[in-house]
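> got a sequence here, can you model it:
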Amino acid sequence: MSADQAKHRVVIIGSGFGGLFSAKAFKGRDDVEVTLIAKTTHHLFQPLLYQVATGILSQGEIAPPTRDILHRQKNATVLLGEVNDIDAEAKTVKASVLNQEISVPYDSLIVAAGAGQSYFGNDHFAEFAPGMKSIDDALELRGRIFGAFEIAELTASRGEPVGDLLTFVVVGAGPTGVEMAGQIAELSRRVLKKDFTHIQSEKARVVLVDAAPQVLPPFGEKLGDKAEKALGKAGVEVILGAMVTHVDEFGIEMKFKDGKTQRIGSIAKIWAAGVSASELGKTLSEQTGAELDRAGRISVKPDLTLPDHPEIFVVGDMINLDHLPGVAQVAIQGGKHSAKTIKARLKGKPDPGDFKYFDKGSMATISRFNAVLSMGKFKLSGILAWFGWLVVHLAYMTGFRNRLTATLHWMMSFIGKDRSERTTTMQQIFAREALERVPGGMAALIDDPADVAAQVESRRKELEEHAAEESRLADSGSRGAS
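This next block holds a predicted model:
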C-alpha cells in the first residue's frame, strides 16, 4: 500500500464557513487527505451580500477564491462540482459540473452544503423577486435596483409619470431584509440624491414586509422596536403581520390576519424571507433514515453525525439540532468540532463528545452608524453596535487585502457618499431568466466533444476543398494568360 492510500480520506462538501473551517482544521496533518468539493470556486461571506447588491463592496472582497485560501495547505485538494449523490454504503460522493462528472471516495465525510432561499412553496415568486444567497443573486439585484432609477429617469425625461418604478419592496424583516431595506433607503436619500435630472431619488418608496409581528424577531422585542423606529427614520416603510400571497412583474399582494388584502406596485422586489436546506439533506435522509424537518434540515445526533454512520458529519444550515440558528458561527464551530472528532479518532483517542454551540451574539445594521447587537442578555443599539458590527465583520473576512479594501470602501461609503461598485449590465438582470428558459440549463449550452470533433473535421474538409478549387482556378488562369 502506498503512502497516499494509507492516508485518511476526508471529503468536505461546500466551501462556506462550515466547509472552509473544517478543511483548514486539518492543515499540517500528513495522515489526512482533504478533498473539498463545491459548486462555486469561491468562499462566500454571505452576510455582506447586500453590500454587493447596493454598490458598497465588490464581489471579490466577500468571495475570495477557495483555491487561494487553501493553496498553502498541501494536504487539501479543491474540486469544482455540484454534488448530486452520496452513497453512504459505498462511501462515495458523486458530483458534476456542466458535462463533467466525478466520483470521490471517502473515509470521513463532512457535509456543509448550506441552504438556499425558501419561498414557502411558492417557488414561482423567484422569477420576479430574487433571493440573496449567491453572488449571482447580488449582482442581479444590483442591476435591478440601480436599473429602476435609470428607467425612472428615462420615463420622467419623456414627461411621463414614474408610477411604481421607484417603489422597492423587501420581503422579510430578518437581518438580511432589514439591512437591504436600510441600504436602499440610504442609496435613494443620500448617495443618488444629486445624480439625476428628471427624478428626485429621495422620494423613492422603500417598503419592508413581513408576516411576523415585529422586526428582527430573534433579537427580542426591545431591539426589534428600536430597529423599526430607526428604519422609519431612515425612510423605510415597515408593514408587519402581512403574508405575501402573490408576486408578479409589477408588484406584490399581501393578506393580513383580519383577511384584508393589499397590493403594492413595484418593479424591484427582493425576497429575504426564509431559508431551505440543501437538497443533499433529502439524499442523506434516504440513505441513513435520519428525519427531515419542514425546512429540509436533517436531524443529526448530538455529535453532528448521522444514525448508524459515525463517519458522516453534517454542519451549518443543514442541521436540525437543539433549535440552533442558521448563522455563520454555528457552521464554523460545527466544522471545527467535526474535524476535531476525526482527528481524535485517528489518534485513537476518545471522541470530543457532543457539539456545544457557543453563542457569540447576533447583529444587524440598519443605516449608516446605526445597528443592533444581541449577545445573551446584553443588548446594544446605535453607533456603538455599528462599530461592533464593523469589527466583527472585518475579523471574519478572509485575507488582509480584502480587509483593507473593504475598510477603504466603507470609509468612502459611510463617511462620504461614494459607492464605487455601481456598474450594472443587462446581462446581470436577465441572465438567470434566460438560462432558466433553456431546456437542460447551462449544460445544454455545452456541445458534446464528439459532435465538436465531427464539426471540426467537416469544416477542415470544406476548407481543403475550397483551397484546392482556388489553386485549380489559379493554375487555369496562368495557362490562359500564357
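
> could you use CA atoms for every contact and neighbour count after this?
Will do.

> let me see the ranges of the helices in this structure.
Taking DSSP state H as the criterion, the chain contains helices spanning 3-6, 17-24, 49-53, 59-62, 66-70, 135-157, 175-186, 221-234, 280-288, 328-346, 383-396, 400-410, 426-436, 449-481.

> how about this one, so we can line them up?
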Amino acid sequence: MQDRHIVVVGGGFGGLQLANDLKGAPVRITLIDRRNHHLFQPLLYQVATTLLATSEIAWPIRNFFRDRPEVTTLLAEVVDVDSSAHTVTLKNGDTIGYDTLVLATGATHAYFGHDEWEPVAPGLKTLEDATTIRRRVLLAFEQAELEKDPAIREALLTFAIVGAGPTGVELAGIIAELARKTLPKEFRNIDTSKARIILVEAGPRVLASFVEELSDYAQKALERLGVEIHFGKPVTSCTAEGVTIGDTFVPCRTIVWAAGVQASPAAKWLDIPADRAGRVVVDKELRAPGQPDIFVIGDTAAVTREDGSPVPGIAPAAKQQGAYVAKVIRAKLSGQPAPGPFHYRHQGSLATIGKSAAIIDFGRIKLKGGIAWWVWGLAHIYFLIGTRWRIAVAWSWLWIYISRQHSARLITQRETMREE
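The predicted structure follows:
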C-alpha cells in the first residue's frame, strides 16, 4: 500500500511538532512554508530591541529534516485549498495533492480596520518585522543626535507601543532600559535617558491575562523604568508624525503595534466559519468542520477548553496540538481508535519586564521579580532547538546582564529617514 501523503502548511511550532512526531510512520510528508526558517517567536521581541541576533532564534527548516527522506520541504506560499479535489494551490499556480492536510499557517497583525497604519506602526510576527523595528529604534536615536530643532528631537526620542499584552510590555521594558542604561554614554548631543517610552492600553491594566497581583507588579516595574502607561483610551490614529491616543495627539516618530492578531486566510480557503480573529472554528479533534481529512492547528485555529474558555495562542499550545494530530493520524493508519478529544494542558504564563524582572503564573505557584526572570530564562533556553543555540542565547543574556550592553545594535538595510 502506498504511503499516505500528509501536506503540512506552516513550519511553526505546531507544524514542526507534527512532522517530528510522525517519524517512522508509513507516510510521506510535504512541509510548505513561505520562509526557509523556523522562528522561535517568544524571543522575537529581543531581536527587535537589540538583545539577540536573528541567527540566535531562527533555524533553517531543511536542517531539521536532512535525515528524514520521507519529508520534502518546499519554500512556497499556499493561496488556496480545493477540499473536493484534495489539492492545495501554490502562488506560482502549481497544485499539490494530499490525503491529509494540516493547516498551521499562523497569524499576522490586526489593525482593527485601519490597515493603513501598518507602514508607520509595524507589528512583530516575523524576523523582517523585528529587524524593521530595531532599525527604526536605533535610527531614531541617531537622527536625534543630528537634529537641531528641539521639537523634532523630542518627537524622535518618543517611542509608542500600542497594546499592553506580553509583547507590548516586553518591548516597552527593553526599549526603556536601552535608552536609560545602555546608550547614555554613547551620545554627545542628546540625553537618551530622557527618551519617552509610552505604552498604550485601551483596557484597564497591563497583562490582562494574568491575575491582578502580577499585573500590578508589572505595571509598577514598568513605571520604575520610566515607561508612561496610558489606560482606557484606544489609539485613534497613527501617522508618520505621531500617534493619537483618544483625542490627544503625541508627536512620535517610532510606533510599534502589539494590540491584536488576525489569523491567516485558511477559513476563506475552505469557505467555513471563523471567529472574529479569522480563526477556523475546529471540532474536538482539531478538524475543520465537515472536512475529516483537514486539520487546523496553532494560531489558525479557534480551540476551546472543556470549560469553554479559549486555548491561548502560544507556542506550547501549538506544540500540543501538533502532537495530538500526529497521534490521530497514527491511530487511523494502524486502525486503532482515535485518542479522544484534544485536551490542552496549560503549563503556565510568563512575561518579562526589562532584563532582570519577570512574572510567572503556574497556577498555584506565582513568581515575580528577579527569581521569576531566571526561571523565565531557563524555560526559554530549554525550549530552544539545539545545544548550539541554547549556549549562544545563554551567553548573550549573561553578557547583557553583567555589562548592560546589548549585543545586536547593528543598523542594516537602512531605510531613508523621513524628511523634515
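
> related to what we said a few turns ago, Throw the helices of the first structure into CSV and include distance to residue 195 of the first structure, thanks.
Listed next are the helices of the first structure as CSV, based on distance: least, C-alpha to C-alpha, whole Å:
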stretch, distance to residue 195 of the first structure
helix 3-6, 61
helix 17-24, 38
helix 49-53, 19
helix 59-62, 24
helix 66-70, 38
helix 135-157, 10
helix 175-186, 14
helix 221-234, 20
helix 280-288, 46
helix 328-346, 37
helix 383-396, 28
helix 400-410, 20
helix 426-436, 20
helix 449-481, 49
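
> now those as CSV including mean neighbour count and distance to residue 374 of the first structure?
Below are those laid out as CSV (neighbours: other C-alpha atoms under 10 Å; distance: least, C-alpha to C-alpha, whole Å):
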stretch, mean neighbour count, distance to residue 374 of the first structure
helix 3-6, 10, 47
helix 17-24, 25, 21
helix 49-53, 24, 20
helix 59-62, 20, 24
helix 66-70, 16, 31
helix 135-157, 21, 26
helix 175-186, 26, 12
helix 221-234, 18, 8
helix 280-288, 19, 30
helix 328-346, 21, 14
helix 383-396, 16, 9
helix 400-410, 16, 23
helix 426-436, 14, 36
helix 449-481, 11, 55
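
> how about those, which one is nearest residue 320 of the first structure?
Evaluated over the helices of the first structure, closeness to residue 320 of the first structure peaks at helix 280-288, with 10.5 Å, by C-alpha to C-alpha.

> check the offset of that closest one from the chain's centre.
23 Å (C-alpha atoms, centre = their mean, to the nearest Å).

> what's that helix packed up against?
Applying 3 or more C-alpha pairs under 8 Å, 6 or more residues apart in numbering; DSSP states H and E, we find helix 280-288 of the first structure packed against strand 82-87, strand 298-299.

> now what about that helix, what contacts it?
Here helix 280-288 of the first structure makes contact (C-alpha atoms under 8 Å, 6 or more residues apart in numbering) with 83-88, 113, 290-292, 296-298, 306-309, 318.

> do that again at 10 Å, thanks
Here helix 280-288 of the first structure makes contact (C-alpha atoms under 10 Å, 6 or more residues apart in numbering) with 13, 83-89, 111-115, 289-293, 296-299, 306-309, 312, 314, 318-319.

> out of the helices of the first structure, which gets nearest to residue 125 of the first structure?
Taking the helices of the first structure one by one with C-alpha to C-alpha, helix 426-436 is closest: 12.5 Å.
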